[in-house]
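>>> below is the sequence, then the predicted model.
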Amino acid sequence: MTHGAPIPDTVTLHVPFRIAKRGGKKEMQMPEGATHSPRTDNTLVKALARAFRWKRMLESGEYATIAELGEREGIAPSYMTRVLRLTLLAPDIIEAILDGKQGPELTLRKVLEPFPLERSRQEAHFSIARR
């Protein structure tokens, strides 16, 4: 606007984005190349925290089996087993999740599916670029 020009009553701004479900919540995703701050997926972070907590409880001998721990936590052993596998994720992937830099394609549903154990193959499987 120039000095002395009247202020318009309405201003229209077009912002391209799409709405996607992520971790059970709706999230606005910007197009490729748009800058936005990373957003931590709290569902993924919570699953990671649970996985490492449960692993520690099993390794310490506090609980002898996954079934015993699952009963204590009120969680089905089959689900607990899938979440415990998150402790096998490569450190770079865990760091990306904690920093909110994992990308929209990496969801809890995706990491609970079977994934390769080799760290280099995990990065390709989850589409995580090496830093």
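All right, it came through fine. Residues are numbered from 1 along each chain as shown.
>>> hey, let's count contacts and neighbours off CA atoms from now on
Noted.
>>> center of the protein, which residue is that?
In the chain, the C-alpha nearest the mean C-alpha coordinate belongs to residue 44, at 3.9 Å (C-alpha atoms, centre = their mean).
>>> make sure it is indeed in a strand.
No: using DSSP: H, G, I helix; E, B strand; the rest coil, the assignment for residue 44 is helix, not a strand.
>>> how about the nearest residue to it, chain neighbours excluded?
Nearest residue to residue 44, sequence neighbours excluded (C-alpha to C-alpha, 6 or more residues apart in numbering): residue 108, at 5.5 Å.
>>> what about that neighbour, neighbour count?
Using other C-alpha atoms under 10 Å, residue 108 has 21 other residues around it.
>>> all strands of this protein, in order?
18-22, 25-29 (DSSP state E).
>>> nearest to residue 65, out of these?
Nearest to residue 65, of all the strands of the chain, is strand 18-22, at 31.7 Å by C-alpha to C-alpha.
>>> next up, a second structure to put side by side with the first:
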Amino acid sequence: MSTEQRERASSTFTVSVPLTIRTRGGRKLVLSPAGGAITAPARPRIDNTLVKALARAFRWRKILESGRFATVAEMAAAENMDRSYVSRVMRMTLLAPEIVESILEGRHSPDLLLPKLLEPRSEIWSEQRLS
């Protein structure tokens, strides 16, 4: 072994970590030496209820703006929905774009549920908080 090879060999080191790979429910899990699973960060979970409500809100707004119905009450009757519910859902069209995007991408807080979104809030985007 040459001097250069000995220097290189002495400056490198090997780290070994005992891991176990197990399959559970069709997924591969990497288990640490302590036996706990090493998991990847959770993927965003898209709340279909919130997405559906947003879609309805923007659809209803578009219908009203098109002039197909003159009032929310007429549209609610045609949709077989309660007028009050339609009005509350349509408030979602006033949410800040960042909030709408976070809902559509599943980045919103997990405790954000539809009843919270239907509450009256400021129409000024910078004042909107959903905590």
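That came through fine. All values derive from a computational prediction rather than experimental measurement.
>>> picking up where we left off before, contacts only, for the counterpart of the residue nearest to residue 44 of structure 1 in structure 2.
Under the alignment (TM-score structural alignment), residue 108 of structure 1 pairs with residue 114 of structure 2. Residues counted as contacts of residue 114 of structure 2 (C-alpha atoms under 8 Å, 6 or more residues apart in numbering) are 49, 50, 53.
>>> how about these in a markdown table, adding distance to residue 10 of structure 2?
Below are these laid out as a markdown table (distance: C-alpha to C-alpha, whole Å):
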| residue | distance to residue 10 of structure 2 |
| --- | --- |
| 49 | 60 |
| 50 | 59 |
| 53 | 64 |
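>>> hang on, the earlier thing: quick check: the residue nearest to the centre of structure 1 touching residue 110?
No: counting by C-alpha atoms under 8 Å, residue 44 of structure 1 sits too far from residue 110 to count as a contact (10.2 Å).
>>> which residue in structure 2 aligns with residue 86 of structure 1?
Residue 86 of structure 1 maps onto residue 92 in structure 2, by TM-score structural alignment.
>>> so that match versus residue 51 of structure 2, what's the distance?
Noted for residue 92 of structure 2: a distance of 11 Å to residue 51 of structure 2, by C-alpha to C-alpha, to the nearest Å.
>>> which one's more surrounded, these two?
The neighbour comparison of residue 92 of structure 2 against residue 51 (other C-alpha under 10 Å) goes to residue 92, with 23 against 17.
>>> residues touching that one, list them.
Per C-alpha under 8 Å, 6+ apart, neighbours of residue 92 of structure 2: 54, 57, 117, 118.
>>> gap between the closest residue to the first one other than its chain neighbours and residue 67 of structure 2?
I take that to be residue 54 of structure 2. Excluding the flanking residues, the one nearest residue 54 of structure 2 by C-alpha to C-alpha, 6+ apart is residue 92, at 6.4 Å. According to C-alpha to C-alpha, residue 92 of structure 2 and residue 67 of structure 2 sit 20 Å apart.
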